[in-house]
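[1] sequence plus the predicted model coming up.
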Amino acid sequence: MSLPIVAIIGRPNVGKSMLVNRLASSQNAIVHDEPGITRDRTYQQAFWRDRDFLVVDTGGLIFDDDTEFLPSIREQAIAALQESQAAIFVVDGQAGPTPADEEIAQWIRQQSIPVLLAVNKCESPEQGIIQAAQFWELNLGEPYPISSIHGNGTGELLDELVNHLPPNAEIPEQPEINIAIVGRPNVGKSTLLNTITGESRAIVSPVSGTTRDAIDMRVERNGKIYRLIDTAGIRKKKNVEYGAEFFGINRAFKAIKRADVVLLVIDAVDGITEQDQKLANRIIEEGRAAVIIMNKWDAVEKDAYTIYEYETHVKDRFYFLEWAEVLFVSALTGKRVEKTLDAIDRAAGEHQRRVSTAVINEVLQEALAWHSPPATRQGKQGKIYYGTQVRIQPPTITLFVNDPKRFNDNYRRYIDRQFREALGFTGTPIRLLWRGKRVREVERTINPATRV
């Protein structure tokens, strides 16, 4: 990552994620009154005075407990500190210094990195000075009283922080391909992210629901920048209670919306479920390009016909997603994972592809020659005058007709199929907009230059 990094560390439930959201002027980090919500390290961009930097949120540090995810959370926090230029140690001003704070402070003093001590939950400026004074005993320098909720004191904290960060460099902007990795819980999304990036970026566990935040990771290959976004596993709505999982799933849906390409990860052992189909529909509704990843292929018992049987199964269950490329991979062993970025390149290219009006109308003329539009019971036949592509991401084609109501679903699917066969658009949905004559007449009165 090109920007300097600032690690936010501390014990559980002291308000680290709230501070990250305050510094980044966002609501991307999950904030919930429950210890252990944040597990992986997540990055957000921040700015103060003349400095751009990244703040990395980390899970709560506990050194004397190795249950559940705590060892992995420690590894993620240590990794964040190692790649940072500075750190902010967050403590709870209302609780006062605790043995856990003292243990973290002792560990921090052994690190060769500038650390600022932020005493959070100091909502009253007068009382905050008294609360902060208790933390001089941690021997980490001046404690800064702040309120992550209200923003009190964060300006003074940032004024000191930027003194430890390098000045902004002239970094040429490079376009990024945003890739959301989505799927049901425990299908191998985090393992796939780690395998693609070549590092333990996300915590991997057989426990369902390990990933909660949407985790961004940048990868560069052949001069292209990819931003991979690991997301929480998405279960059926009726099974999700309000809390960490609810917030994680909302962030997964937001990740789909801001992605260029979505990797829909399927457990090859379980096969395609109804929930997988609902996720595929969500991708289509958002107009995102997609690649279907059949993961855990190493765990499937195979013979010479297995892959063909699976391909048939995928086509049957994802008949509405037939345009998406399918990869059979093993994120655990790395088999065929290298093909993923190639498939992403193809899908992203088609997602922003533009076709000339002349070519579109050639396809239309041939389609009309093979199959004329249907006629109503009164003998009135539909007419397609011409078509033109009006948008990309996804490719959107407007068809100007005499009356959209005269074109039934079967004929609309026929036209869609003709465009696919002639123009490809592998990896991306295409949208057809049927515009009637009356609309065109209204447009012409508003803008005389509108084409007839």
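    On my side now, so go ahead. Numbers count the residues shown, from 1 in each chain.

[2] all contacts plus neighbour counts: C-alpha atoms, from now on.
    Will do.

[3] so which residues make contact with stretch 335-354?
    Contacts with stretch 335-354, where a contact means Cα atoms under 8 Å, 6 or more residues apart in numbering, come from 177, 192, 195-196, 260-261, 288-291, 325, 327-331, 389, 391-395, 425-429.

[4] quick one: buried residues of it?
    For stretch 335-354, the neighbour count (16 or more other Cα atoms under 10 Å) marks 335, 337, 340, 343-352, 354 as buried.

[5] present those residues as a markdown table; the columns should include secondary structure and distance to residue 413.
    Shown next, in a markdown table, are these (DSSP: H, G, I helix; E, B strand; the rest coil; distance: Cα to Cα, whole Å):
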| residue | secondary structure | distance to residue 413 |
| --- | --- | --- |
| 335 | strand | 37 |
| 337 | coil | 34 |
| 340 | helix | 30 |
| 343 | helix | 26 |
| 344 | helix | 26 |
| 345 | helix | 27 |
| 346 | helix | 24 |
| 347 | helix | 22 |
| 348 | helix | 24 |
| 349 | helix | 24 |
| 350 | helix | 20 |
| 351 | helix | 20 |
| 352 | coil | 22 |
| 354 | coil | 21 |
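
[6] here comes the other one, which I'd like you to weigh against the first:
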Amino acid sequence: MRKGVMAIVGRANVGKSTIFNRIVGERISIVEDVPGVTRDRIYADASWLTREFRVIDTGGIEIEDASFTEQIKMQAEIAIEEADVILFVVNGREGITKEDEFVARMLQKSRKPVVLAVNKIDDQAYKDNIYDFYSLGVGNPIAVSGSHGIGIGDVLDEVIQLMPDTEEEYDEDEIRFSIIGRPNVGKSSLTNALLGEERVIVSDIEGTTRDAIDTAFVKDEQKYRVVDTAGMRKKGKIYENVEKYSILRALSAVEKSDVVLVVVDGAQGIIEQDKHVAGYAHEAGKAVILIVNKWDLVQKDEKTMQNMEKELREQFKYLDYAPIIFVSAKEHKRVGLLFPMIQEVYANNRKRVTTSVLNDVLIDAQAMNPTTTFNGGRLKIYYANQVSICPPTFILFTNDPMYLHFSYKRYLENRLRESFGFEGTPIHIIARKRD
């Protein structure tokens, strides 16, 4: 199921970021009692009543010609356009302002469902103020206090009710893969090379691809669907407001993919943003392939590829399970090797291990390397079971999970990989106390 999207909008200094942090359960947005602190949209995942959704925090919309005002307004417009539900936040202590009326008109034009939250009602003396906000014409006002959490549950009940059904049709015979990476690493060229046609625009100008484009095709009797995402750019270096939203679209593409191809620029080398981009796929538990593109532009000797692979393993330590392939999308070199690799990591991400064989491997692992004392006790693993796939997830039933040292957990993961493969997919190991 695709996650629904809720955008939080309103004028400056009404408490949008405080409500955002309250909903997502952590302090992601900077909260400061100064107008205009939140300038870029900030994204986070949240859940309510078992429903997961994505939240966008936006900068405050102002009418006056102040610094960043026009950019903030345009960002909010994009968030409104792409959201399924809008949470419109106003300040219950200050009453309606001309900025509130301006935002209300924007929302009426959008024809999107709106939930009106009257914030800073943490004192009964202000309770009656909410009735004034009916005149905005965007729905029934709900009294809330972002600082104290009052009324947030009522707001989320309303949001979930208005969130559309986002169930997507899924062909079980089809392998879905997305191509992600920072701008200008050759994602569109790679898409065209895989498809064997000029499906997407290819340009040397950063940020050419702004939309995620789904394309279904068949290769060697196997169905595929590829999503070419807009390039992800570090927040502090995103200048075009449209491009900023491409991050959320790329996250959505990763979310609905089976396999994620993380592309880096072999000619330019690895930069910090590459690791940031790859982290999205790893955290989502997807099968991953690391692709070094533009290999035709690299001056090579007999050790160049080996040195590059060593650097990749050093920089992407959390992706040590991901296979690495060097390609030139422009010259269509080695691109054909990707298809069998995609099939392999796809299968590994869905691999199931029988309980008896799994426990035999763990018994052998403990015999070869017994547990040691940690946190005041010594770990005993009674038995294990695989509970899910995508990614493969294993439960260890123990005397006490606190006794499991991270290095021993890493050792067990390595033994599972040696025994069952799992190349290209993360695996999760969870320790629980046996009842």
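    Good, I have the coordinates. What you see is a predicted model, and the numbers here were worked out from it, not measured in a lab.

[7] if we can go back for a sec, now the contacts of stretch 335-354 of structure 1: which count as buried?
    177, 192, 195-196, 260-261, 288-291, 325, 327-331, 389, 392-395, 425-429.

[8] assess the claim that residue 261 of structure 2 and residue 179 are in contact.
    Yes. Assessed by Cα atoms under 8 Å, residue 261 of structure 2 is found in contact with residue 179 at 4.8 Å.

[9] more crowded one of these two?
    Neighbours were counted for residue 261 of structure 2 and for residue 179 using other Cα atoms under 10 Å; residue 179 has more, 27 against 23.

[10] contact partners for the equivalent of the more buried one over in structure 1?
    Taking TM-score structural alignment, residue 179 of structure 2 has residue 181 as its aligned residue in structure 1. Neighbouring residues of residue 181 of structure 1 by Cα under 8 Å, 6+ apart: 189, 193, 228-231, 262-265.

[11] hmm, 10 Å instead?
    188-190, 192-193, 214-215, 228-233, 252, 255-256, 259, 261-265, 291, 293 (Cα atoms under 10 Å, 6 or more residues apart in numbering).

[12] centroid residue for structure 2?
    residue 251 (4.2 Å; Cα atoms, centre = their mean).

[13] now do that one against residue 104 of structure 2, distance only.
    The spacing between residue 251 of structure 2 and residue 104 of structure 2, counted by Cα to Cα, to the nearest Å, is 29 Å.

[14] tell me which residue of structure 1 lines up with residue 299 of structure 2.
    Alignment note: residue 299 of structure 2 maps to residue 301 in structure 1; criterion TM-score structural alignment.

[15] sorry, back to before: need the overlap of contacts for residue 261 and residue 179 of structure 2.
    Joint contacts of residue 261 of structure 2 and residue 179 (Cα under 10 Å, 6+ apart) are 187, 254, 289, 291.

[16] which among these gets closest to residue 238 of structure 2?
    Within those, proximity to residue 238 of structure 2 (Cα to Cα) peaks at residue 187, which comes in at 18.4 Å.

[17] count the neighbours of the closest one for me.
    Around residue 187 of structure 2 there are 29 residues (other Cα under 10 Å).
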